[in-house]
Structure formats: structure tokens, C-alpha cells
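Participant: All I have is the shape, not the residue letters:
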């Protein structure tokens, strides 16, 4: 019996789940399926600039697992770009983080960053209201 898969921690779901060429009709069979955890490795490594070990810590998985997921994701991106196929992000073995964990504080967690930004805006609004009251 195979070992059960470990859940990968993901900051938040992508805002857009479908990407593809604008000049072609997209058929369902021409989609390339990328999992949410593959998307998260691309986001953390390529966009946030983390190394694979840091990415592994954020996602609560082994570095070798991150390496495999990242390689699979890059291959799917390349196939989509080169062959003009649409990319659809869905599924995978993941759990969404709540943004309150200790590992979420470095700035690469979008949920934590958004929450912090909202709290900072609320503080500014409160300060402005106090100044207006005086």
C-alpha cells in the first residue's frame, strides 16, 4: 500500500485559474492541467525569489518534493507557451494557510500581507479620524 500523500500548504488560490492564447479557439482537450501546489511553487520560487529549501519550509514538504513539483510545473508552463495550449489551475493535494502561522511572516504569504495591509489601513483611518475629531 502506498504512503498517503502529505498535504502541501498553499498561501491562497490563484485569482485567475485559466490562461491561454488570445488568438485561438480553446477546446477542452487542449487544456494543460496545473495543480494548485504546482502554481504555489512557481509563485514562491520564481515570483517571490525563494530558494527551494525556503519554499519547502513554507509549504511544509521536503525540498526534493518541491524540486519535483517545480520541475513538473515549469514543463507545463513551457508546453502551454510553446504549443499554444491553455493552462488551467485546479486540484492537487493542498490546504490553504490561515495567514497567522509563524512561517507566514516573511512577506511571501499573500494572505498575511493582505491582512497586514488591511490592518495598517485601518490604523491610518483611525488616526485620521482622531485628528479630525480634534
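Facilitator: Ah, there it is. All values reported here derive from a predicted model rather than from experimental measurement.
Participant: alpha carbons only for contacts and neighbour counts from here, please
Facilitator: Will do.
Participant: Now residue 42. Nearest residue, chain neighbours left out?
Facilitator: For residue 42, ignoring the flanking residues on the chain, the nearest one in space by CA to CA, 6 or more residues apart in numbering is residue 70 at 6.5 Å.
Participant: structure B:
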């Protein structure tokens, strides 16, 4: 059995690293990690292309999925898969999960805002980027 350094030595090392980093930031010292290679430009977030996972709570009525698909299509967002997970007769609602092919972040955000404005969409429960 191998024992670690223990709580106090480990805490001391972590606190020491934090203090050193804070001092370098406060003194405008060079970065802690050396730069290797050319500077990289950061893309605006709206230009990011990613697949997405979207979970919605919607009214359990015919045509709702068609309206959602139309909004995605209007934003040049292609659907990879759709799954209607559960229906809730007591609330007349259903849960829909959609995954997309790679799409622009700004297009996805616009489509989500439009979905939230549909009377048949009760809630956009979750949206995640799918990192591959």
C-alpha cells in the first residue's frame, strides 16, 4: 500500500502554487507556461461548429415535431436523430430529444430562441454541445 503526502503537505503545495500564480498575474510577469509556436486566434463563439443534443418538453399534439424541424431547417441545422422519450397524459406533454449534425452556434441559439417562443414548446429542458 502506498500512502500519499497527506492533507497538510498537499494543501500547502496547492496554496503555494496559487500564491505564486497570483503574484505573477499581479506583477504582469510572463505566463506560467511558455508559448510554443505562433499565437492562435480565438474564433467568435457564434462561428463554432458542433453537434448538439436538445431535450424539449412539448405539447403532445400532431405537428409539433414538424414545427421544430422547420425552425432547425430554417437555420441550416440538420437533424441526426429524434427520439420521443416519454408522454405524460396528465399534462398533455411529451419529451423529445434531438441530436443534430454539426451546425453553427449562432444558428443553434437562434433556433432555440424561436423554439421557446412556440406555444407548443413548454420548455427547452437541456441543450448540450456534443464534443467529439
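Facilitator: Arrived safely. Note that the structure is a prediction, hence the values are computed from the model and not measured.
Participant: Superposed, what's their TM-score?
Facilitator: Once the chains are overlaid, their TM-score stands at 0.23 when taken by TM-score structural alignment, normalised by the length of structure 2; 51 aligned residues with a CA RMSD of 4.7 Å.
Participant: just to revisit the earlier point, pretty sure the residue nearest to residue 42 of structure 1 is in contact with residue 34, am I right?
Facilitator: No: distance between residue 70 of structure 1 and residue 34: 10.9 Å, which falls outside the contact criterion (CA atoms under 8 Å).
Participant: Surely the residue nearest to residue 42 of structure 1 is within a helix?
Facilitator: Yes: counting by DSSP: H, G, I helix; E, B strand; the rest coil, one finds residue 70 of structure 1 located in a helix.
Participant: what about it, neighbour count?
Facilitator: The criterion is other CA atoms under 10 Å. On that basis, residue 70 of structure 1 has 22 neighbouring residues.
Participant: how far away is it from residue 94 of structure 1?
Facilitator: Taking CA to CA, to the nearest Å as the measure, residue 70 of structure 1 falls 15 Å from residue 94 of structure 1.
Participant: can you check residue 79 of structure 1 too?
Facilitator: Applying CA to CA, the value for residue 79 of structure 1 to residue 94 of structure 1 is 24 Å.
Participant: More neighbours: which of the two?
Facilitator: Set side by side, residue 79 of structure 1 and residue 94 show more neighbours around residue 94, with 18 against 15, by other CA under 10 Å.
Participant: Please identify the nearest residue in space to the more buried one, excluding sequence neighbours.
Facilitator: Taking CA to CA, 6+ apart, and ignoring the residues beside it in sequence, residue 94 of structure 1 has residue 8 as its nearest neighbour in space, at 4.4 Å.
Participant: just residue 33 of structure 1 next, same as before
Facilitator: Once flanking residues are discounted, residue 33 of structure 1 sits nearest to residue 88: 5.0 Å by CA to CA, 6+ apart.
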